[in-house]
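[1] with the input below, show me the fold.
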Amino acid sequence: MDLPPGSTPLGCKWILKRKYKADGSIDKYKARLVAKGFKQKEGLDFFDTYSPVTRITSIRVLIAIAALYDLEIHQMDVKTAFLNGELDEEIYMEQPEGFVVPGQEKKAYDSPPAKTPVDLNLHLAKNKGESEGQIEYSRIIGSLMYIMNCTRPDIAYAVNKLSRFTSNPSKNHWKGLIRVLRYLKYTSNYGLHYTRYPAVLEGYSDANWISDSKDTKSTSGYVFTIGGGAVSWKSSKQTCIARSTMESEFIALDKAGEEAEWLRNFLEDIPCWTKPVPAIMIHCDSQSAIGRAQKWYV
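    Got it, this is the predicted structure:
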């Protein structure tokens, strides 16, 4: 059809997937043509971006509570819910140019397993040369982020570190990426396990103060557990420069405190959880940061 005056068409791309059977053999191939919605401008191409989806943290908290009280879990799913939504705006998309035949992808299936996700002897810095497989690197990072966000807090630091070089990865960055895949191969039986004890929500906070001389910003990390299993975790680069180990630990405590407040409010809405929800204990290995936090609290 002819493009209406004043309209700008979006580009498109193919998403190719394999569907597998229960025995691991290929069932069928699927191809989906999608619009490049990231090129839309708010206020011009769209106005409302709200989507009523839950945080994965909420799901893990409910699973942990079910383990505490020996409850049965029932799941309901509305298939293709997002595909059946109605759009208020008219969207125009360019026709696809054709199919792209992928080349030989880099694989790590034959690599030996690794016992840790990070190689301490591998130095990661910005790549000033040509990019090494940037698209494939980004795809693997995205897959690792999904695994990390759902069930693997132990790779959070490694994935966060490697994701900083997605725009221009080098051979060293690929080595770090393969290391994480080797670690996942070695720990393929790892998962989240929730029990009835301890029946409390508690957190742990830590920070890595300027581990790289070329990067003056530290890394924060926290994890919260219920029934001995992790329900919320995060590893992220701090947005401001910490002038000491104590400051970096204090900044990490602040982020952990924000998440603790969210979790506490969430538990207030759970009928079977003890009310009022008690204060959440956050463990920290820096006595100076704990002292400063207590001083500010008083």
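[2] from here on, contacts and neighbour counts on C-alpha atoms
    OK.
[3] what about residue 136, helix or strand, and which?
    If you go by DSSP states H and E, residue 136 is part of helix 134-150.
[4] is it correct that residue 30 is in contact with residue 14?
    No: the criterion here is C-alpha atoms under 8 Å, and residue 30 misses it with residue 14 at 10.0 Å.
[5] quick one on the thing from earlier: any idea which helix or strand comes after the helix holding residue 136?
    Assigned by DSSP H and E, the successor of helix 134-150 is helix 156-162.
[6] the helix or strand just after that next one: which residues count as buried?
    The helix or strand immediately downstream of helix 156-162 is helix 171-186, counting by DSSP H and E. Using 16 or more other C-alpha atoms under 10 Å as the test for burial, helix 171-186 gives 173-174, 176-186.
[7] between residue 30 and residue 14, who's got more neighbours?
    Taking other C-alpha atoms under 10 Å, residue 30 and residue 14 do not tie; residue 14 has more neighbours (14 against 10).
[8] could you list which residues are in contact with residue 21?
    residue 27 (C-alpha atoms under 8 Å, 6 or more residues apart in numbering).
[9] also this sequence, please, to line up against the first:
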Amino acid sequence: MTTRSMNQIFKPKQLNSVSKHPLPQTIEPTSVSQAISQSQWREAMSTELTALMKHGTWDLVPSPSNCNPVGYKWVFRVKRKADGLMDRFKTRLVAKGYNQRPRLDYKETFSPVVKPATIRAIMTIAVMNGWELRQMDVNNAFLNGELTETVYMMQPSGFKDLSKPTHVCRLRKAIYGLKQAPRTWYTALKNAILQLGFHNSKADSSLFIYSQGIEVVPTQAGLFLSQHKYVRDLLSKTNMSAAKDVSTPLSTSQSLKLVDGTAPVDSSDFRRIIGSLQYLSLTRPDISFAVNKLSQFMHKPTQTHWTATKRLLRYLKQTIFHGIQISKSGLPLLTTFSDADWAGNVHDRTSTSAYISFLRSTPISWSSKKQRAVARSFTEAEYRALANAASETMWLQNLLKELGFPLKTAPQLLCDNLGATHLSFNPVNHSQPVPHPRAFVFRIGFLLRPSSCAKGTGADGTVVGMSEGGGEYVWVEPVGVSSIWGLMGGGETEWVGCVGWGVTGWVDCVGWGVTGWMDCVGGLLGNWVGGLCGMGGNWVGGLWGMGGNWEGGLCRIGGN
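    The predicted structure is shown next:
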């Protein structure tokens, strides 16, 4: 056998990493004394203090007898743009909020955060409608929030009032670092936006957009979301810039365990890297499962877990320019794919649920999470994953409706497990503790892969064939009804009943509205052929049609 090395064929060595702009090396000071010795940092500190005084952040008062002033800290950062170019020298005076006392120095601290799916959905809608996207940044945002509690802070070093050296700062505004600062800022921003005529979304109360570190590049097809600069910085911090590339995020030949006999590693470094990878997954659904798996070992990581993390970083090095393409093309359809990994966790034999939702051809929401309970069968694991996917699909549908973009067609929920699909439509009492079929109260269709079934095409889209793994998937969506309930329902516009699957086709019963169950026998507005029923149509090829006829062994509902 002749190898490439024998023919003097070698892989070229990478001498330089390609970058759109050179990244200057600027050392960030770690103390006030280091910062004061450099003119650019002194100017940045003066700018920060001027902004604090302009907003009336504090008053100098004599220190009360029962005063518990919180400390402070100067933070120095070099702000860069999404493409890596240096923007400005930034300093921030922050309070040491961990010195605050509960119920005395602060009360409520909760502040809502926008869901990543909301941002991606809005961007996708903007591209489809040709809207202009604008981004706004609020300088010293937290200083707009008014404090309702009495909080004292020490005077910052380097800017003390020499005439009042023993005085303390009584805070009027929510300076950065206070536990209640995010909540006060959100309250101030919300009130200002409401005064302009806006209203809160019921699906997501934070619809203002700010994407830090995510580069949005306009293309001929739409927009491209990327975090390649973030990946490059992460590889540099972990000394993985020169590592060998790999083509998959995780190894398929090794199962990660909590206890594997290898030496432990520094948990703080491991947690910091996993946190960075979780933020990166906002635009990288391909690493969602790997990040979820590695996150399960943050409390006590070992050398094996660190090796798996380095493999994920090597995969990111190969796919550094990957991201999300928001395209103008495609049908205005919301599609969600559901899947599960049964008993994939070797430690406790729990399963993993996963889904990904597409608006047109753009992924806008995805998740990969460990199931809380142990599934006794593959069908049960898929059923639980299907319930999570259904919940997210319904939430996205409501969000799009509130944004003034109602879907003209019902969302599609696709599952590749026939048992889970059958279970969601049949009122069968099972001994296994699976979720109750009442959890599925939405309009749903089937994704089937029968052993012998021709690939159907229809202008109305009721029968669609998709190829995966050599098999034919068939999408069958009921048309002309408002909802399908897995167990039971009422009303003339709802499905009430079940559909079964047998070796000779559909063999179980379908009930309609107030007419009720047909007990698997009998026909309604149709004729019997071969012992099976038809509803509003005739039998062709031994299968049933509803409002139409069968063609090629597949059902087309509402058509011929």
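[10] how about the buried residues of helix 171-186 of structure 1 in CSV, adding distance to residue 197 of structure 1?
    Listed next are the buried residues of helix 171-186 of structure 1 as CSV, based on distance: C-alpha to C-alpha, whole Å:
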residue, distance to residue 197 of structure 1
173, 40
174, 40
176, 36
177, 36
178, 36
179, 34
180, 31
181, 32
182, 32
183, 29
184, 28
185, 30
186, 28
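[11] looking at those residues, which is nearest residue 231 of structure 1?
    residue 184 (19.8 Å; C-alpha to C-alpha).
[12] and the helices in the stretch 151-298 of structure 1?
    156-162, 171-186, 245-268, 287-297 (DSSP state H, counting those that start in this stretch).
[13] quick one: closest of those helices to residue 125 of structure 1.
    Judging the helices of the stretch 151-298 of structure 1 by C-alpha to C-alpha, what sits closest to residue 125 of structure 1 is helix 171-186, at 8.4 Å.
[14] what's the average distance of the closest one to structure 2?
    Superposed on structure 2, helix 171-186 of structure 1 shows a mean distance of 1.0 Å to its aligned residues (mean C-alpha distance after the TM-score superposition for structure 1).
[15] so where is that helix in structure 2?
    Mapped onto structure 2 using TM-score structural alignment, helix 171-186 of structure 1 spans residues 303-318.
[16] pull the residues that contact that stretch.
    In contact with stretch 303-318 of structure 2 (C-alpha under 8 Å, 6+ apart) are residues 231-232, 235, 240-241, 243-251, 256, 260, 262-265, 270, 290, 294, 297.
[17] which among these end up buried?
    231-232, 235, 240-241, 245-246, 248-250, 256, 270, 290, 294, 297.
[18] please flag which of the residues you listed sit within helices.
    In helices, defined here by DSSP state H, the members of those are 231-232, 235, 270, 290, 294.
[19] before we move on, the earlier item: can you lay out the helices of the stretch 151-298 of structure 1 as TSV showing distance to residue 66 of structure 1?
    Output for these, formatted as TSV (distance: least, C-alpha to C-alpha, whole Å):
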stretch	distance to residue 66 of structure 1
helix 156-162	25
helix 171-186	28
helix 245-268	13
helix 287-297	33
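[20] quick one, which of these gets closest to residue 209 of structure 1.
    helix 245-268 (5.6 Å).
[21] distance from the closest one to structure 2 after superposition?
    Looks like 0.9 Å for helix 245-268 of structure 1 (mean C-alpha distance after the TM-score superposition for structure 1).
[22] and the helix holding residue 136 of structure 1, how far out from the chain's middle?
    9 Å (C-alpha atoms, centre = their mean, to the nearest Å).
[23] give me the contact list for that helix.
    Contacts for helix 134-150 of structure 1 (C-alpha under 8 Å, 6+ apart): 56, 105, 154-156, 159, 162-163, 166-169, 174, 177.
[24] please identify the buried residues of that helix?
    134, 137-138, 141, 144-145, 148-150.
[25] identify the residues contacting residue 169 of structure 1.
    Here residue 169 of structure 1 is in contact with 126-127, 131-134, 137 (C-alpha under 8 Å, 6+ apart).
[26] out of those residues, who's nearest residue 257 of structure 1?
    Among the contacts of residue 169 of structure 1, and counting by C-alpha to C-alpha, the member closest to residue 257 of structure 1 is residue 126, at 31.9 Å.
[27] give me the secondary structure label for the equivalent of the closest one over in structure 2.
    Matched across to structure 2, residue 126 of structure 1 falls on residue 258, judged by TM-score structural alignment. What DSSP: H, G, I helix; E, B strand; the rest coil gives for residue 258 of structure 2 is coil.
[28] how about the contacts made by residue 258 of structure 2?
    Contacts of residue 258 of structure 2 by C-alpha under 8 Å, 6+ apart are 297, 300-301, 347.
[29] at 7 Å what do you get?
    297, 347 (C-alpha atoms under 7 Å, 6 or more residues apart in numbering).
[30] and if you look at residue 102 of structure 2?
    Counting by C-alpha under 7 Å, 6+ apart, there are no residues that residue 102 of structure 2 touches.
[31] sounds good, over and out.
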